[in-house]
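> predicted coordinates and the sequence they were generated for:
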Amino acid sequence: MNVATYKTELDNSGGGLWPALLWSALLVVICGLIYPAVATVAGGLLFPQQARGSLVERDGKIVGSRLVAQPFADARYFQPRPSAAGYDPKALSGSNLASSNPALRERVTQDSAAVAAREGVAAESLPSDLVTTSGSGIDPHLSPAAAQVQVARVARARGLRADQVEALLHQHTQHRTLGVLGQPRVNVLELNLALDQLQR
């Protein structure tokens, strides 16, 4: 095949700039407009609660999300684990400090002393999730052991018996998913809202 014949076949093969541009525009419309629109509508219809961020409402007001930790300043509430992101869902992050880092050890030591004083227990007995941050920085869950440490303080601050608070804690303890995935956990927001409901 000589050069002239090759050029003629290439010109007739439909290759070139315009088909590439047309395919690019088509893919932009499909992947950038149609697919997101369909996914958004389908998600809203099939999973309306999750599509709205798993928001929790009480008395017509949004009080938080089941997926995002938030701080509770009042002693009447269970406290979540510390947040490296300042409980800001737009700034998800862990501390990114290695366990050998002196800064991390210093912070954990200080936090352990503060939490131990708040709960009236020895610092050595604290579950690790009361003084360490999660990978996301806004994990809404605590281990049952970390929640159990706070029962006496919450009961005292609310004028409740410890066994009443423990009963709510057990009711709001989620077990392993499908019996094997993850660890038992407690959603702090849901537990605190149940406490408020109990005292209405």
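That came through fine. Numbering: from 1, shown residues only.
> every contact and neighbour count from this point should use C-alpha atoms.
Fine.
> can you give me the strands for the chain?
For the chain, applying DSSP state E gives strands covering 55-58, 61-65, 141-142, 173-174, 185-187.
> pick the most deeply packed of these.
Most buried of the strands of the chain by mean neighbour count (mean count of other Cα atoms under 10 Å) is strand 141-142; its value is a mean of 24.
> tell me what that one is packed against?
With contacts taken as 3 or more Cα pairs under 8 Å, 6 or more residues apart in numbering; DSSP states H and E, strand 141-142 sits against strand 185-187.
> which secondary structure elements does the strand it packs on sit against?
Judged by 3+ Cα pairs under 8 Å, 6+ apart, strand 185-187 is in contact with strand 141-142, helix 144-148, strand 173-174.
> chain center to stretch 37-47, what's the gap?
Distance of stretch 37-47 from its chain centroid, counting by Cα atoms, centre = their mean, to the nearest Å, is 21 Å.
> list the buried residues of it.
Buried residues in stretch 37-47, counting neighbours by 16 or more other Cα atoms under 10 Å, are absent.
> can I get the strands of the chain in TSV with distance to residue 72?
Output for the strands of the chain, formatted as TSV (distance: least, Cα to Cα, whole Å):
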stretch	distance to residue 72
strand 55-58	16
strand 61-65	12
strand 141-142	14
strand 173-174	19
strand 185-187	13
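> which one of those strands lies nearest to residue 80?
Residue 80 lies closest to strand 141-142 among the strands of the chain, at 6.6 Å (Cα to Cα).
> can you list contacts of that closest one?
Residues outside strand 141-142 that contact it (Cα atoms under 8 Å, 6 or more residues apart in numbering): 69, 80, 81, 129, 130, 185, 186, 187, 188.
> and what of stretch 31-50?
Stretch 31-50 has contacts (Cα under 8 Å, 6+ apart) with 51, 52, 55.
> adding another structure so you can compare the two:
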Amino acid sequence: MNTKTKTGGVIVRAMWLLVLMSLITGLIYTMAVMGLGQLLFPSQANGSLLSQNGKVVGSALLGQQFTDNGHLWGRVMQYDVGTFTDENGAPAAYAWPSNLSPASPAYEALVAERVEKLRASNPDRAGEPVPVDLVTCSGSGLDPHISPAAAEYQVPRIAKATGKSEDEIRETIRQYTEGRLLGVFGEPRVNVLKVNLALDGMLS
């Protein structure tokens, strides 16, 4: 067998290996993972969408911006709906983390402004420290959670705006407070969107 024949055989085997691995890793593996996801975790695999009367009202994984007194406020969001559009020309949401240095005067002034806004909107908490997650942006800019302390800070304001008792508000917050992963990893956190949907009677 000459060198040319050997080279041709190697190329053929390499091509067959390429096709085989493409089928295994690009098709079979992908379909298997997708199928298992739909079978074992259908909600998570489809975006953890929250629906009311057949209409999608949000995702448990993505924050939404609430600014009225009758709702729980989430983390600061860097939110833009004016730059991009979808295939139908409708505004497409885009979020990003802040690129300001935490040590910069601009960032310090921005946080101070947010603190004053929170204090003005929550006068019953006068003199109390403002929870840090209410005045800082998350890495994604779309974090759906806040700390239990940040939720508790807002209870009196929400109770006054909705006419519900503070205990009712706290119970709603408790229902949508998630614990540590496997009881060990992370910290307890409150899903802002779920709490607000429940306050509106859209989630039970």
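That came through, no problem. Just so you know, these numbers come straight off a predicted model, no measurement behind them.
> which one of the contacts of strand 141-142 of structure 1 is nearest residue 175 of structure 1?
Closest to residue 175 of structure 1, out of all of these and judged by Cα to Cα, is residue 185, at 6.6 Å.
> skipping adjacent residues, who's closest to that closest one in space?
residue 143 (4.7 Å; Cα to Cα, 6 or more residues apart in numbering).
> show me what that neighbour aligns to in structure 2.
Using TM-score structural alignment, the equivalent of residue 143 of structure 1 in structure 2 is residue 147.
> run a quick neighbour tally on the counterpart of residue 194 of structure 1 in structure 2.
Using TM-score structural alignment, the partner of residue 194 of structure 1 in structure 2 is residue 198. Neighbourhood size, residue 198 of structure 2 [other Cα atoms under 10 Å]: 17.
> excluding its backbone neighbours, what's nearest residue 198 of structure 2?
Using Cα to Cα, 6+ apart, the nearest residue to residue 198 of structure 2 is residue 204, at 5.8 Å.
> the one you found: neighbour count?
For residue 204 of structure 2, the neighbour count with other Cα under 10 Å is 11.
> for structure 1, longest helix please?
In structure 1, assigned by DSSP state H, the helix with the most residues is helix 102-119.
> Provide the aligned range in structure 2 for that one.
Per TM-score structural alignment, the counterpart of helix 102-119 of structure 1 in structure 2 is residues 105-122.
> which parts of the matching stretch are buried?
In stretch 105-122 of structure 2, counting by 16+ other Cα under 10 Å, buried: 107, 111, 114, 115, 118, 119, 121, 122.
> where along structure 2 do the helices fall?
Using DSSP H, the helices found in structure 2 span residues 3-21, 29-40, 42-45, 105-121, 148-153, 155-162, 166-175, 192-199.
> what sits against residue 162 of structure 1?
Taking Cα under 8 Å, 6+ apart as the test, what residue 162 of structure 1 contacts is 151, 152, 155, 156.
> and in structure 2, which of those remain?
Of these, the ones still in contact in structure 2 (both residues aligned by TM-score structural alignment, their matches' Cα atoms under 8 Å) are 151, 152, 155.
> let me know the closest of those to residue 179 of structure 1.
For these, the residue nearest residue 179 of structure 1 by Cα to Cα is residue 151; the value is 26.0 Å.
> I'd like the distance between the closest one and residue 51 of structure 1.
33 Å (Cα to Cα, to the nearest Å).
> same check, this time on residue 37 of structure 1
Separation of residue 37 of structure 1 from residue 51 of structure 1 (Cα to Cα) stands at 13 Å.
> from the centroid of structure 2, which residue is nearest?
What sits nearest the mean C-alpha location of structure 2, by Cα atoms, centre = their mean, is residue 62, with 3.1 Å.
> what lines up with it in structure 1?
Under the alignment (TM-score structural alignment), residue 62 of structure 2 pairs with residue 68 of structure 1.
> ok, now which ones touch that match?
Contacts of residue 68 of structure 1 (Cα under 8 Å, 6+ apart): 87, 89, 138, 139, 140.
> quick one: the fourth one and residue 67 touch, right?
Spelled out, it's residue 139 of structure 1. Yes: with contact defined as Cα atoms under 8 Å, residue 139 of structure 1 reaches residue 67; the gap is 7.3 Å.
> who has more neighbours out of the two?
residue 139 (22 against 18).
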